[in-house]
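1. Here you go, sequence then predicted model.
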Amino acid sequence: MSVDVIRARALDGVAHGFLGRRGGVSEGLFASLDLGRRSQEVDGWITENRRRAIAAVAPGAALCTVYQVHSAEVVTVGDAYPHEARPRADALVTDRPGLLLGILTADCAPVLFADRQAGVVGAAHAGWKGALAGVTDATIAAMERLGARRTSIVAAIGPCIARASYEVDDGFVATFTGPDPANERFFAPGRAGHHQFDLEAYVAHRLAAAGLTRIAALGLDTYVDAPRFFSFRRATHRGEADYGRQISLIAAD
């Protein structure tokens, strides 16, 4: 089975892809294109999966990722670095050809950015904590420091957990509505004391509020599509011991 590469029409002309879980070599709970490096790696699963992911999107490029911590920290990448030396952050930007930026997710929203004219790209991991803290705003600002123009940046939000699958409690809602009561619109009523959170819509709102005018949301729910995507929340609900991570990639020309 070939690697499942989902592309956003808004990013046509830019080497990119939101990869699903198909087309790799890992097995069991991690079948088959798991990119989350962990101690139980067997027979080079992750190494081979990384090779396949790179080949599917930007053959020959050097893959750069970060040690994700649900923050608004952004790294500007000037040169390739080994996986073991990856910095603690949740977004990357670059203007260097030959570099491939990667973000891992398993329900959080992956966001890919590009200013084709400036030759600047970015990738952000937007879980609810990072999204609320402003990881997408920080990514846009970092791209501008490399010469991108906010009015020229295109962003695409990849597969993430959808509102129908994302139940939260009253305290979670207060975390969002405290700073801005208007954020209530991203929550739909649920069972008593609970609500359904629309992470994708919230991220799109943050991108629009930052001044981006071209935003694509793919509308793909990681939770409900087990054959195609890994999902932390689905694994938790099933009582599984662990879960895999898919990768989203973008490269500068």
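-> Happy to help now that I have it.
2. From here on, just use CA atoms for contacts and neighbour counts.
-> Will do.
3. show me what contacts T76?
-> By C-alpha atoms under 8 Å, 6 or more residues apart in numbering, T76 lies in contact with 92-94, 142.
4. Just give the closest residue to it, not the sequence neighbours.
-> V93 (5.0 Å; C-alpha to C-alpha, 6 or more residues apart in numbering).
5. Number of residues surrounding that neighbour?
-> Using other C-alpha atoms under 10 Å, V93 is surrounded by 32 other residues.
6. Whichever of the contacts of T76 end up buried, select them in PyMOL.
-> To isolate the buried ones among the contacts of T76 in PyMOL, judged by 16 or more other C-alpha atoms under 10 Å, type:
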select buried, resi 92+93+94+142
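7. that older thread, so the residue nearest to T76 makes contact with V74?
-> Yes: in this structure V93 lies within contact range of V74 using C-alpha atoms under 8 Å: 7.4 Å.
8. what's the overlap in contacts for the two?
-> Common neighbours of V93 and V74 (C-alpha under 8 Å, 6+ apart) are 139, 142.
9. Show me the helices in the stretch 101-250 of the chain, by range?
-> 128-133, 135-145, 170-177, 199-209, 232-237 (DSSP state H, counting those that start in this stretch).
10. which outside residues touch the first one?
-> In this case it means helix 128-133. Residues outside helix 128-133 that contact it (C-alpha under 8 Å, 6+ apart): 70-72, 90, 108, 176, 199, 202-203, 206.
11. hey, which helix is longest across the chain?
-> helix 45-57 (DSSP state H).
12. centre of the chain versus the following helix or strand past that helix, how much separation?
-> Remark: after helix 45-57, the chain's next helix or strand is strand 62-64, criterion DSSP states H and E. For strand 62-64, the gap between its own C-alpha mean and the chain's C-alpha mean amounts to 16 Å (C-alpha atoms, centre = their mean, to the nearest Å).
13. And the contacts of strand 62-64?
-> 54, 80-83, 86, 98-102.
14. Show the contacting residues for the residue nearest the centre of the chain.
-> Computing the C-alpha centroid of the chain and ranking residues by C-alpha atoms, centre = their mean puts P110 first, at 1.7 Å. If you count contacts by C-alpha under 8 Å, 6+ apart, P110 has them with 103-104, 123-126, 157-160, 248.
15. Quick check: the farthest pair among the residues you listed?
-> Farthest-apart pair in these is A123 and C160; separation 14.6 Å (C-alpha to C-alpha).
16. Settle it for me: which of the two has more neighbours?
-> Applying other C-alpha under 10 Å to A123 and C160 shows that A123 carries more neighbours, namely 30 against 26.
17. how close does that one get to V74?
-> Noted for A123: a distance of 9 Å to V74, by C-alpha to C-alpha, to the nearest Å.
18. Now do the shared contacts for those two.
-> 91-93, 139.
19. Got another one to weigh against that:
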Amino acid sequence: MQTTLQVLTHPLLAPLRHGFFTRKGGASSGLFAGLNCGRGSSDQAGIVAVNRARVAEAMGVAPDRLATVHQTHSARALTLHPGDDPAAICRTEADAIVTAVHGVAIAVLAADCQPVLLADPQAGVIGAAHAGWKGTLDGILDATVAAMRDLGADNIRAVIGPCISQRAYEVGDDFMDRFLAEDPDAGRFFAGGPNGRPMFDLPGFGLHRLRELGVEAEWSGHCTYSDPDRFFSYRRSTHQGQADYGRLISAITL
């Protein structure tokens, strides 16, 4: 069984310990082969716990100090305060976590949606956001940045990790119309596809929202759909008629 984790990092978030974990190095098998960290998947709970423990070790924290939330594609950012139990917030519905607490790794799960890690190293404030198209449109990145600024961050950097790229993200006209109703200039995030349907640039839209908020931001450039050896993908699993899919984890710590 392969136990060596493959973790992607980005210089924009240095010197903080962080990582966009690929599916490499996990204990799961079958559809979930690799590092499936999704408690909401139908994978064995004990195996998911093993995978999450490996992530915690890589982040330099105990397993009960790896904090995730119950993600619902919302625009809610949760602030983890001193004295809060990182393990207990897993039942809280939110799609981002921010904190200035040391010794805690905050993390989000994704399988095509954008995992976004944010930091102001000088202020000692970090954030992690799960930003699918709905959450991004509704303001999850805005809420995350606002919560970080409430903790004293004023020079925030952000990296969008592996997510579905425009070349793999075919959508309907009604999907595009929803964006255009919010912003008539949003058409620049859509292009014509091979089937005559719009192709949506999710990371391009995420970068736009972050930069509008005054955040220095980059995308890792990795497409989850197009690289099955390294990444889980909800859309790819759906297209292949699979019953479920694994979830990738991305984490950051002070």
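-> Looks like it came in fine. Every value quoted in this text rests on a predicted model; they were computed, and no experiment measured them.
20. coming back round to it: now the contacts of strand 62-64 of the first structure: which count as buried?
-> By 16+ other C-alpha under 10 Å, the contacts of strand 62-64 of the first structure give 54, 80, 98-102 as buried.
21. Pick the one among those closest to R191 of the first structure.
-> Nearest to R191 of the first structure among those, with distances taken as C-alpha to C-alpha, is G102, at 36.7 Å.
22. what sits against that closest one?
-> 63-66, 123, 247-250.
23. Farthest-apart pair in the residues you listed, please.
-> V66 and I250 (13.9 Å).
24. Looking at those two, which is more packed in?
-> Applying other C-alpha under 10 Å to V66 of the first structure and I250 shows that I250 carries more neighbours, namely 29 against 22.
25. Run through the residues that contact the equivalent of D169 of the first structure over in the second structure.
-> Residue pairing (TM-score structural alignment): D169 of the first structure is matched to G172 of the second structure. G172 of the second structure makes contacts with 197-198, as judged by C-alpha under 8 Å, 6+ apart.
26. how far away is G172 of the second structure from F190 of the second structure?
-> Using C-alpha to C-alpha, which is the criterion applied here, G172 of the second structure is 11 Å from F190 of the second structure.
27. ok, Y166 of the first structure touching F197?
-> Yes: Y166 of the first structure sits in contact with F197 when judged by C-alpha under 8 Å, with a separation of 5.6 Å.
28. neighbour-wise, which of the two wins?
-> Legend: neighbour count by other C-alpha under 10 Å for Y166 of the first structure and F197, higher for F197 (27 against 17).
29. Which position in the second structure pairs with that one?
-> Checking TM-score structural alignment: F197 of the first structure goes with F200.
30. if you skip the residues just before and after it, what's nearest to its match?
-> Here the residue nearest F200 of the second structure, using C-alpha to C-alpha, 6+ apart, is F190, at 4.7 Å.
31. how many neighbours does that neighbour have?
-> Residues lying near F190 of the second structure (other C-alpha under 10 Å) number 21.
32. Which residue in the first structure aligns with it?
-> Alignment note (TM-score structural alignment): F190 of the second structure maps to F187 of the first structure.
33. wait, isn't that match in contact with Q196?
-> Yes: F187 of the first structure is within contact range of Q196, at 5.4 Å (criterion: C-alpha under 8 Å).
34. Quick check: the gap between D225 of the first structure and A162 of the first structure.
-> 11 Å.
35. what sits against D242 of the first structure?
-> Each residue near D242 of the first structure by C-alpha under 8 Å, 6+ apart is listed here: 29, 235.
36. Map it onto the second structure.
-> Match for D242 of the first structure (TM-score structural alignment): D244.
37. the strands in the first structure, which residues?
-> 5-6, 16-19, 62-64, 74-76, 91-94, 99-105, 109-115, 120-126, 154-157, 167-169, 187-189, 194-197, 214-217, 246-251 (DSSP state E).
38. so where is the fifth one in the second structure?
-> Mapped onto the second structure with TM-score structural alignment as the criterion, strand 91-94 of the first structure occupies residues 96-99.
39. Repeat that for the fourth one.
-> Strand 74-76 of the first structure lines up with residues 77-79 of the second structure when matched by TM-score structural alignment.
40. corresponding residue for R50 of the first structure in the second structure?
-> Checking TM-score structural alignment: R50 of the first structure goes with R52.
41. what about that match, neighbour count?
-> Neighbour count of R52 of the second structure, defined by other C-alpha under 10 Å: 22.
42. Setting the sequence-adjacent residues aside, check what's closest to it.
-> C37 (5.7 Å).
43. which ones are touching the counterpart of that neighbour in the first structure?
-> The alignment partner of C37 of the second structure in the first structure, by TM-score structural alignment, is L35. Residues near L35 of the first structure by C-alpha under 8 Å, 6+ apart: 46, 49-50, 104, 244-247.
44. For these, give me JSON lines that also has distance to D4 of the first structure.
-> What follows is those, written out as JSON lines (distance: C-alpha to C-alpha, whole Å):
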{"residue": "I46", "distance to D4 of the first structure": "16"}
{"residue": "N49", "distance to D4 of the first structure": "12"}
{"residue": "R50", "distance to D4 of the first structure": "13"}
{"residue": "L104", "distance to D4 of the first structure": "15"}
{"residue": "G244", "distance to D4 of the first structure": "15"}
{"residue": "R245", "distance to D4 of the first structure": "14"}
{"residue": "Q246", "distance to D4 of the first structure": "10"}
{"residue": "I247", "distance to D4 of the first structure": "11"}
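45. Go through the residues you listed and flag the ones preserved in the second structure.
-> Among those, the ones still in contact in the second structure (both residues aligned by TM-score structural alignment, their matches' C-alpha atoms under 8 Å) are 46, 49-50, 104, 244-247.
46. By neighbours, which of those residues wins?
-> The most neighbours of any of those, using other C-alpha under 10 Å, belong to Q246, which has 28 neighbours.
47. check contacts around that residue.
-> 19-21, 33-36, 104-106, 229-230.
48. ok, these vs A192 of the first structure, which is closest?
-> For the contacts of Q246 of the first structure, the nearest to A192 of the first structure is A106 (27.0 Å; C-alpha to C-alpha).
49. how about that closest one, what's its match in the second structure?
-> Match for A106 of the first structure (TM-score structural alignment): A111.
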